[in-house]
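Undergrad: got a predicted model here, sequence first, then my questions.
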Amino acid sequence: MHATTALAVEPFVLKDIRVEGLQRTDAGTIFGALPFRIGDTYTDDKGSAALRSLFATGLFTDVRLEIDGDVIVVVVEERSIISSVEFVGLKEFDKDALSKSLKDVGIGEGQPFDRALADRAEQELKRQYLTRSLYGAEVVTTITPVGRNRVNVTFTVSEGEVAKIGEIRIVGNKAFSEGTLLDQFELSTGGWLTWYTKTDRYSRTKLNADLESLRAYYLNRGYLEFSVDSTQVAISPDKQSISIAVNITEGQPYTVTGVTLEGDYLGREDEFKSLVSIEPGEPYQAEAVAETTRRFNEFYGNFGYAFARIEPRTDIDRATGRVAVVLVGEPSRRVYVRRVNVAGNARTRDEVVRREFRQLESSWYDGRRIKLSRDRVDRLGYFSEVNIETAEVPGALDQVDITAEVTEKPTGNLQLGAGFSSADKVSLTAGIRQENIFGSGNYLGLEFNTSKYNRSLVVSTVNPYFTIDGISRAIDVFYRTTRPINSQGSDYELITPGMAIRFGVPFSELDTVFFGIGWERTEIKAGASIPNSYFLYREQFGDTSDSLPLTLGWQRDGRDSALVPTEGRYQRLSAEWSVALDTRYLRTNYQIQQWIPFTKRYTLGLNAEIGYGKGFSNRPYPIFKNFYGGGLGSVRGFDQGSLGPVDVTGAYIGGNRRMNINAEFYVPMPGSGNDRTLRLFGYVDAGNVWGENESIELDTLRAAAGIGLSWISPVGPLKLSYGQPFKKFSQDRIQKFQFQIGTAF
């Protein structure tokens, strides 16, 4: 009997099933998709279902069912397999990233080829180029057979030139100038820095964000009925220039007459009223309303009401231009936290995040503790983003799950610093550190200095959770050689090997107390031009001095960010007390920083530091423990370590007392919008170092002013500064240009 196509046949009992046409696909895939087995009764409906099921696998371009007596023959024609996916002419995008994204939609090496998917991938590539303002980009897909039913897929791209924004117009504005309104936009018509910021590239998402900024600008100045009527985006015929027109209606400004509370405020109306930041008699400000709503939500959250709702209602009187604000509060229900989850941490261990949480599982939802937990995780410095998500537990109205969504960032840090002067020529400092080694939250660092006058090698490790209670342990091993600056040339040096261990005990969420012990040996290696003060100390106490310093310190960190702070205060007090071996001394240092935000774009940073040292037990303060001033981290514009007393031989020997005062005012880089990673700053530094026999007089302070650039670079925070001393003395050594990576002041 000859095989016939299985169409409109009488039902019969199957005795066998054969498959023809397979080259790569396993026969089991075919049998698994069939709705019948040997011994079943075959019908037309089952045949149709079999065809649908086999086509749905996506493995075949053609499928037929033929009948040979009581046998069904499944004849298939397999799809070609993609041998490779190549890109030609690709510049704007990373090839590996595109390959991965296309593989996710079915176009990848080893996958069945589907022409429809290839066409869809081509359109997706074109769409991606549109998001980069490459409107002239062309993509051509080429399919090349390579034998054994395989094909190569090649996307040939002609990217063209980037279309730049040539004009942005705002139509309908009366209260504010067009220039003032365009200052609220991230998009721009180009400038000398747009090669970096790319703000002259059109993006619908960016334009929508700018329109929201424009709306917020008006709503914060009383224009409650402001609206964006339309936007027109036009591209030039050569697809190289884009024009944007925004049509707005301002409406009239409104003044707030009063604020009233309605709803359930848990019997704490007075406490809620103290949180209101809306000022009667002032123009209506949407930011103040949003801030008040946020505060109310947080305050409800402090009592376990995670889903409280606050609805701001405005009663407008257009005739008088006045508005009354009504805040309607509904606490909803009180909830427990069932589970705390961590997401997004591919490298960092869960416990590193969890141990910073102050919101416990199986306890009342507490908004204060959740915010504190988020801030503590953010302060770790391991993540570029930390967000807290709250989700209801299905079937349990009084329970929620909390998820800490983190975005990891590289925690390895390369620190570099350099200075130029007529004496030192080029001095370099460098360090390699990993703040989250192996995702454990531990710190490991290696620092070295190749300066002509100060060379050092330091290996440090810190375990922030040495105990389960959060007590940290730090171990330092170091080897330093110092050659203090001498006008006659430095052919002597101080050699200091040593080690130290210290512990940090947290006493509050912001306060930590440190204590520890160390050992160090200082050898004064003499030369022909050794300063007289070092010569006398060496003659009296020998060329080698051992110290056993005890350390005690306190730190309070209330900054909003350790990397780019805009507000908050940081304080640190440290003391080093040598109680045994060859030296007896106390060396103390206190530092305070205050960050003051003027607006979200302008920040003032203030820093002050004082140090004091004294000898005990009828022994002088060791000269090799002196403070030094000048240069990076002190008074910029002066050579490193060149301030303070000068020995009779002309050497800068430092002193047992010092003071530094620094001020930096940060402004956005022109053309960078509100980008906090790239800013300009102006600075004023003042300070000096005094010896034991000198009186501290403000007239002896050195001071300098200058400008600089701050950039959060891929290898760490970079600062370039150029300063000019405006209070100096004839013996001072000037160093106008300096840069550093990895430090704040």
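TA: Nice, thanks for sending it over. Everything quoted here is computed from the prediction, not taken from an experiment.
Undergrad: could you use CA atoms for every contact and neighbour count after this?
TA: OK.
Undergrad: Val462: neighbour count?
TA: Counted with other C-alpha atoms under 10 Å, residues neighbouring Val462 total 20.
Undergrad: wait, it touches Ile501, no?
TA: No - using C-alpha atoms under 8 Å, Val462 makes no contact with Ile501, being 9.7 Å away.
Undergrad: overlap in contacts of these two?
TA: Common neighbours of Val462 and Ile501 (criterion: C-alpha atoms under 8 Å, 6 or more residues apart in numbering): Arg473, Ala474, Ile475.
Undergrad: pick the one among these closest to Ala97.
TA: Ala474 (40.4 Å; C-alpha to C-alpha).
Undergrad: if we can go back for a sec, switch the shared contacts of Val462 and Ile501 over to JSON lines; also include neighbour count.
TA: Below are those laid out as JSON lines (neighbours: other C-alpha atoms under 10 Å):
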{"residue": "Arg473", "neighbour count": "21"}
{"residue": "Ala474", "neighbour count": "20"}
{"residue": "Ile475", "neighbour count": "17"}
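Undergrad: residue contacts, Arg658?
TA: By C-alpha under 8 Å, 6+ apart, the neighbours of Arg658 are Ile610, Gly611, Tyr612, Phe627, Tyr628, Gly629, Gly687, Asn688, Val689, Trp690.
Undergrad: put this next to the previous one:
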Amino acid sequence: MKGFLRNVLPAMVLALWVPTAAPESFTVSDIEVEGLQRVSAGNVFGALPVEIGDRVNNNLLSESIRTLFRTGLFSDVSLARDGDILIVEVEERPSISDIEVEGNENIETEQLMEGMRQAGVEEGQIFQRATLERLELEILRSYVAQGRYNADVQAEVEELPRNRVAINFNINEGDVAAIQHINIIGNEEYSDSDLISRMALRETGWWSSITNKDKYAREKLSGDLETLRSHYLNNGFVDFTVESSNVSLAPDKQKVFVTLAIDEGPQYSVREVKLEGNLIVPKEELEKLIVLEQGETFSQQRMTMTSNLITRRLGREGYSFANVEGVPQVHEDGTTTVVFEVQPGKRTYVRRIHFRGNTATHDEVLRQEMRQMEGGVASSDRIESSRTQLERTGFFQQVNVDTSPVAGTDDQVDVTYTVEEQPTGSLSANIGFSQVSGLIFGADISEKNFFGTGRRASFGVNSSQSVNSANISYTNPFYTVDGVSRGFSLQARETDFEEEDISSFVLDTITARMTFGYPISNNTRLNFGPGYSYNRVKAGRFPAVEISNFIDEEGDSQSAFLLSGSIVRNTHNRGRMPTSGSRNSLSIESAVPGSALTYFKIRHKTDSFFPIDSRHRWVGRLRTEVGYSDGYGDVNATPFYEHFFAGGYGSVRGYEANSLGNESTPADDAMFQRERPFGGNVLVETSAQLIFPVPFAADSRSMRTAVFVDGGNVFDTTRGFDPAADEIRYAAGISFEWITAIGPLGFSLAEPLNSQAEDDTRRFQFSLGQQF
């Protein structure tokens, strides 16, 4: 009311005063404006309904005053006449110089400021007290919606020099009112306690007060009403309604009482399910997608699921805008006929495929991964498969896809893939540490997306107390337009196995390879290629009998001409830390005739992820690996330096790295030499894990925790240590993995479950600066 008097009363008084302040009419020869400080004269002339040359009377002058008041720029307006000159005298409203908010914790200051800006209250704007009073009420309503009924909002206005004001909002948020009692009326099928247990809101109590579930909020109540509605609809109560929801407040404004009046209606079962409309796909195929069965209790959820399944099936055929609506038709006998009305619309085609967000990666690299082609039928399966292919490249942290109709057509769509690029290369010197190799020094240049072309290139040198190596590689994943890849690699490596606590020898290796990859399907590739390897063995201080005998018989250097092949099927949902899908590979490598020693190695690996919840935060993982190697031709066994090893991080945790299996035989003259791991030609490993969210961390793409059970061992059939189930070693524990800025970090805490006296165990294991 006060705001009304301040704004309207002056205009009424001045309007009544005008007829006595000016003659009845005259022709305006000029207009002068007095009293302006910040408002431009142009704003006045633009609003004034009088121009030079107009003949004015009392009515027009009164309208002019009202018009200028309506601009909201002035607190006072008067008109005067000097001869034929119209003089407009104004008093500007003050401008807002500063706005301060104090006392708010549950609503952010920026959120309050944004609401003020939308209402026209911000620094530099004209101050209007009526608007300020409305803002006080709006802020107060926001707190009331949170259940803070005793909140108080007061706006203080401080007048400043040069016709300015400062506004200070003093907020007392108060406490959220606790729910003293929830009363449900009209429920017969389900008890109050059953229904309340499904709600987010709870009556006040020691536990609910700790979890804040007894704190009333309007949004929470609305969500609970939807939860109850869904519960009833999913259990056959098609006619369920919420007749009223009343919230009453105690005099102290600290307690609320919630009363819900519902009408359950009868419970319905399914009499019949029908498919109507233009089915497009054979009816028998669509009927297999129906998850509602005759005789069972009706479920809104299962009806919606059926609609979605049929819609997706039509989308596979190119009907991108198909509409499948399930409608329950109730009968007096307590049954319902569910009719699915299928409206496929027109078959759609892809006009254009657009890419957004790829500032570094060339468009053609993304197009190479497309399974949906421009000009082709818009298939939801192929569009989604293309998105998955982009995520598997490892170039992008996230990929989203949007299908939009083309304006002016009813059978064309544009598909837009929006990507969020992530670093794919590095140029770094690094220092790491591993319990196996000790301190690790290295310099690496690697790029998985070389100059945005999708090609991979790397060069690196690394040095530790046990390994010195240098490598260079280059791979073109699209060597041909059909997706055939070609790669080259060259590596030189010196490994002191005595320093790695494996055996007493040093192995120098130079290896060169060429690899081709051929796509068999979207998820399966065949890889093959030739290679060459040169190996030189140097005995350590206390070489084992097996090593000494090998050098005596075969010499200290061997050359091998290699042929390798593998088939890999990968359905992981992303390249790093996947949460669903599996990767299966079968590989064989052979040193062919013409080599100093002829042998072969076969390995089979699986790595599968099984999401437990819809958000993929709880995930099961099963990893297996088996390997076998042997000599052929005139060679009876695999060279010892090609043996498999097991134990340690990434293998069977809880045991020393590479320590499992039958040990080497000490030389007779080596008094102080202990038996050392010697590996074997048969490898068996498995790991079952339950991955769960990292506490207090939301980023599941760069870190994860898991509980696990590992099992495995290596066997040497050439020395009589044949595979046996009772020789498998097991361990259980917990692990943590994190992709950090300085490299991968991983550690595990494991307890061996069936270790023997001769086993080397290590419960805590970690690695930093190396791949897991």
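TA: Okay, I see it. Computed from a predicted structure; not experimentally measured.
Undergrad: coming back round to it: restricted to strands, list the shared contacts of Val462 and Ile501 of structure 1.
TA: Judged by DSSP state E, the subset of the shared contacts of Val462 and Ile501 of structure 1 located in strands is Arg473, Ala474, Ile475.
Undergrad: tell me the spacing between the second one and Gln555 of structure 1.
TA: Taking C-alpha to C-alpha, to the nearest Å as the measure, Ala474 of structure 1 and Gln555 of structure 1 are separated by 15 Å.
Undergrad: cool, the first one as well?
TA: Here the distance between Arg473 of structure 1 and Gln555 of structure 1 works out to 15 Å (C-alpha to C-alpha).
Undergrad: what do you get for the last one?
TA: Summarising the geometry, the distance separating Ile475 of structure 1 from Gln555 of structure 1, computed by C-alpha to C-alpha, is 18 Å.
Undergrad: quick one: the helices in structure 2, in order.
TA: Applying DSSP state H to structure 2 gives helices spanning 2-21, 41-47, 58-70, 109-118, 129-145, 192-197, 206-211, 218-233, 283-287, 300-316, 363-368, 380-392, 545-554.
Undergrad: the third one vs structure 1 - mean distance after superposition?
TA: Meaning helix 58-70 of structure 2. Helix 58-70 of structure 2, aligned to structure 1 and superposed, deviates on average by 7.8 Å (mean C-alpha distance after the TM-score superposition for structure 1).
Undergrad: relative to helix 2-21, how tilted is that helix?
TA: 150 degrees (axes from the mean of the first three to the mean of the last three C-alpha atoms, to 10 degrees).
Undergrad: related to what we said a few turns ago, what's the closest of the shared contacts of Val462 and Ile501 of structure 1 to Thr583 of structure 1?
TA: Out of the shared contacts of Val462 and Ile501 of structure 1, the member with the shortest distance to Thr583 of structure 1 (by C-alpha to C-alpha) is Ile475, at 22.2 Å.
Undergrad: that closest one: what's its closest spatial neighbour, skipping adjacent residues?
TA: Leaving aside its chain neighbours, Ile475 of structure 1 sits nearest to Ile501 (4.6 Å; criterion: C-alpha to C-alpha, 6 or more residues apart in numbering).
Undergrad: OK, contacts around that neighbour?
TA: If you count contacts by C-alpha under 8 Å, 6+ apart, then Ile501 of structure 1 has Arg473, Ala474, Ile475, Asp476, Gly516, Ile517, Gly518 around it.
Undergrad: how far away is it from Leu380 of structure 1?
TA: 22 Å.
Undergrad: buried stuff in stretch 617-633 of structure 1?
TA: Tyr621, Pro622, Phe624, Lys625, Asn626, Phe627, Tyr628, Gly629, Gly630, Gly631, Leu632 (16 or more other C-alpha atoms under 10 Å).
Undergrad: closest one of those residues to Glu664 of structure 1?
TA: Leu632 (13.8 Å).
Undergrad: can I assume that closest one is in contact with Gln640?
TA: Yes - Leu632 of structure 1 lies in contact with Gln640 (C-alpha under 8 Å); the separation is 6.8 Å.
Undergrad: hmm, back to that, which single one of the buried residues of stretch 617-633 of structure 1 is nearest to Ser177 of structure 1?
TA: Distances from Ser177 of structure 1 to the buried residues of stretch 617-633 of structure 1, taken by C-alpha to C-alpha, are shortest for Leu632, at 43.3 Å.
Undergrad: any idea how far that closest one lies from Gln415 of structure 1?
TA: Taking C-alpha to C-alpha, one finds Leu632 of structure 1 at 13 Å from Gln415 of structure 1.
Undergrad: cool, and Asn173 of structure 1?
TA: Counting by C-alpha to C-alpha - Asn173 of structure 1 and Gln415 of structure 1 are separated by 49 Å.
Undergrad: who has more neighbours out of these two?
TA: Gln415 (21 against 14).
Undergrad: and the helix or strand where the more buried one lies, what does it pack onto?
TA: Applying DSSP states H and E as the criterion places Gln415 of structure 1 in strand 412-421. With contacts defined as 3 or more C-alpha pairs under 8 Å, 6 or more residues apart in numbering; DSSP states H and E, strand 412-421 of structure 1 has these neighbours: strand 425-434, strand 716-727, strand 734-735, strand 737-741.
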